[in-house]
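Novice: here is a sequence together with a model predicted from it:
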Amino acid sequence: MRSLVAAPLLVGAYGVARVIDGLDGSRGPGPAWTVGHLFFLAALVLFVWIFGRLRTMAGGGVTATAGYAAGLAGALALAAQFTIDIVVGFLSADHDAMGPHFDAVKAIPGVEPVVYTVVPLLFYVGMVTLVARLAVLRRVPWWSPALVLVQAVLPMASKDLIPLGAALLLLAFVPLMRVRPARPVALARSPF
């Protein structure tokens, strides 16, 4: 399960690139902006696979499927967000020129909640749900979902904490590397 290692490392690489990008007092456009965003997009591809695997490890069922669906929706929204960021970076001569491009994108009805504020949060809701489900099934220790939750909340305090969050996520994923898929959850049979 190399993806369980690679995805957090790519998120950490994004966080480091983001810190480096901000050393001059502004973020984007430029190589650190673009490379960092590409790292995160690569991580999202791996997370889509990871979410499917976690759903299987949890044996399917309503909770695991809901977590998978939420995670997938959030990953798609984040992929759209990061793709827009890259395109805006390429279209802009400097940081100040990025603002009008972002304003134009966000002015499109529905883009703000779908791509920037509401739906991206489902990525983290899905991830926490899937790992928590495995903890309820006693397939991973209680601290795995706790660390996943902490890493999801850390960037709200400061996005400069993304590398620390990525390290916590990697630690949270260690027990997952030993989990085998569970048997599918059986649906109740009707007596009729």
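Specialist: Happy to help now that I have it. Numbers count the residues shown, from 1 in each chain.

Novice: all contacts plus neighbour counts: C-alpha atoms, from now on.
Specialist: Will do.

Novice: spatially central residue in the chain, please.
Specialist: F123 (5.2 Å; C-alpha atoms, centre = their mean).

Novice: from the contact counts, what lies against the longest helix along the chain?
Specialist: The single longest helix within the chain, with elements called by DSSP state H, is helix 61-91. Helix 61-91 is packed against helix 31-57, helix 95-106, helix 121-136, with contacts defined by 3 or more C-alpha pairs under 8 Å, 6 or more residues apart in numbering; DSSP states H and E.

Novice: name the stretch among those helices that sits most buried.
Specialist: For the helices and strands packed on helix 61-91, the largest average neighbour count (mean count of other C-alpha atoms under 10 Å) is found in helix 121-136, namely a mean of 23.

Novice: what's the first helix or strand after it?
Specialist: helix 143-157 (DSSP states H and E).

Novice: contacts for the following helix or strand past that following helix?
Specialist: For helix 143-157, the following helix or strand on the C-terminal side (DSSP H and E) is helix 162-173. Contact with helix 162-173 is made by 4-5, 8-9, 11-16, 143-145, 147-148, 150-152, 154-155, as judged by C-alpha atoms under 8 Å, 6 or more residues apart in numbering.

Novice: what residues sit buried inside helix 162-173?
Specialist: 162-173 (16 or more other C-alpha atoms under 10 Å).

Novice: circling back to that earlier point, please pick the buried ones from the contacts of helix 162-173.
Specialist: If we count by 16+ other C-alpha under 10 Å, those have these buried: 4-5, 8-9, 11-16, 144-145, 147-148, 151-152, 154-155.

Novice: and here's the other structure:
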Amino acid sequence: MNLGKVSFIAAPALIGAYGVARLIDRQSRAGWTFGHLLMLAGLVLFGLVIVELRRLAPGRTSTSFAAIGLIGLAASVAQIGIDIVVGLLARDAADKQHMFQQIQQVPGVQPVVYTVVPILFYVGLLGLTVVAAVARSAAWWTPALVLAGTVAAATNLDYIPVAGALYVLALAPMAFRRIRRATHAIA
């Protein structure tokens, strides 16, 4: 099984694991760093998910959604990277808050890294799953589960584990479907 196929399961599972780690330990430096490293790994693997989804449903629309998703993903990776660095450098919670305020006051950082551009990842992911479902490369319910997971996480960050589970349910069948196709092609 190659990394592209594994990413359909590992990426959302790591996002869900970040959510669990966040619920268990929000205060300690080790807990913060561990959780954010899980999130970073999940986001990196979601880059592979986007590329694989683009392959499942080729075309201009799919290419556009992949580009949108990758732009949003880059912003999300930047956000998590900042979180990790600040978490490691801050002496305490007050220092962490002060550092975040300084970073977010830099013109353009707030919309590009925190509020607007990261949303494009979810728009691209949802768009790609819709295109894949229309092309019958994904089940009809795949986009519905991706949307439900996105809404859950957007509603309350404490629901990130739910979002991760919904993303696994949405994306895992495509990994197994691709594995079966590869197995049949070899035989």
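Specialist: Perfect, I can see it now. As the structure is a computational prediction, the values presented were derived from the model and not from experiment.

Novice: what's the TM-score here?
Specialist: Once the chains are overlaid, their TM-score stands at 0.89 when taken by TM-score structural alignment, normalised by the length of structure 2; 175 aligned residues with a C-alpha RMSD of 1.5 Å.

Novice: now check structure 2 for the residue matching the residue nearest to the centre of structure 1.
Specialist: Structural alignment (TM-score structural alignment) places F123 of structure 1 against F121 in structure 2.

Novice: what's the nearest residue to P118 of structure 2 if we skip its chain neighbours?
Specialist: Sequence neighbours aside, G72 is the residue nearest to P118 of structure 2 in space, at 4.3 Å (criterion: C-alpha to C-alpha, 6 or more residues apart in numbering).

Novice: structure 1: which residue goes with that neighbour?
Specialist: By TM-score structural alignment, G72 of structure 2 lines up with G74.

Novice: closest to A58 of structure 1 among the buried residues of helix 162-173 of structure 1?
Specialist: Comparing the buried residues of helix 162-173 of structure 1 against A58 of structure 1 with C-alpha to C-alpha places F173 closest, at 14.4 Å.

Novice: tell me the counterpart of the closest one in structure 2.
Specialist: With TM-score structural alignment as the criterion, F173 of structure 1 pairs with L171.

Novice: circling back: quick one, the longest helix of structure 1 and helix 121-136 angle?
Specialist: 140 degrees (axes from the mean of the first three to the mean of the last three C-alpha atoms, to 10 degrees).

Novice: measure P163 of structure 1 to R55 of structure 1 for me?
Specialist: The gap separating P163 of structure 1 from R55 of structure 1 is 26 Å, by C-alpha to C-alpha, to the nearest Å.

Novice: isn't I80 of structure 2 up against F34?
Specialist: No: using C-alpha atoms under 8 Å, I80 of structure 2 makes no contact with F34, being 11.7 Å away.

Novice: need the overlap of contacts for these two.
Specialist: Counting by C-alpha under 8 Å, 6+ apart, nothing touches both I80 of structure 2 and F34.

Novice: any idea how far L45 of structure 2 is from R177 of structure 2?
Specialist: On the measure of C-alpha to C-alpha, L45 of structure 2 and R177 of structure 2 end up 19 Å apart.

Novice: same check, this time on A135 of structure 2
Specialist: Where R177 of structure 2 is concerned, A135 of structure 2 sits at a distance of 14 Å (C-alpha to C-alpha).

Novice: ok, now G69 of structure 2?
Specialist: 23 Å.

Novice: so for those two, which residue has more residues nearby?
Specialist: Neighbour totals were compared for G69 of structure 2 and R177, and G69 leads with 28 against 14 (other C-alpha atoms under 10 Å).

Novice: for the more buried one, give its distance to R55 of structure 2.
Specialist: 14 Å.

Novice: what's the answer for I68 of structure 2, then?
Specialist: Counting by C-alpha to C-alpha - I68 of structure 2 and R55 of structure 2 are separated by 15 Å.

Novice: quick check: A67 of structure 2 touching G124?
Specialist: Yes: applying C-alpha under 8 Å as the test, A67 of structure 2 and G124 come out as touching, 7.4 Å apart.

Novice: next, work out how far apart E112 of structure 1 and F82 of structure 1 are.
Specialist: Distance from E112 of structure 1 to F82 of structure 1, by C-alpha to C-alpha: 13 Å.

Novice: same question for F39 of structure 1.
Specialist: F39 of structure 1 is 10 Å from F82 of structure 1, by C-alpha to C-alpha.

Novice: same check, this time on V128 of structure 1
Specialist: V128 of structure 1 is 22 Å from F82 of structure 1, by C-alpha to C-alpha.

Novice: swap in M127 of structure 1?
Specialist: 19 Å.

Novice: over to L72 of structure 1?
Specialist: 15 Å.

Novice: when the two are compared, which one has more neighbours?
Specialist: Comparing L72 of structure 1 with F82 by neighbour count (other C-alpha under 10 Å), the higher total belongs to L72, at 23 against 20.
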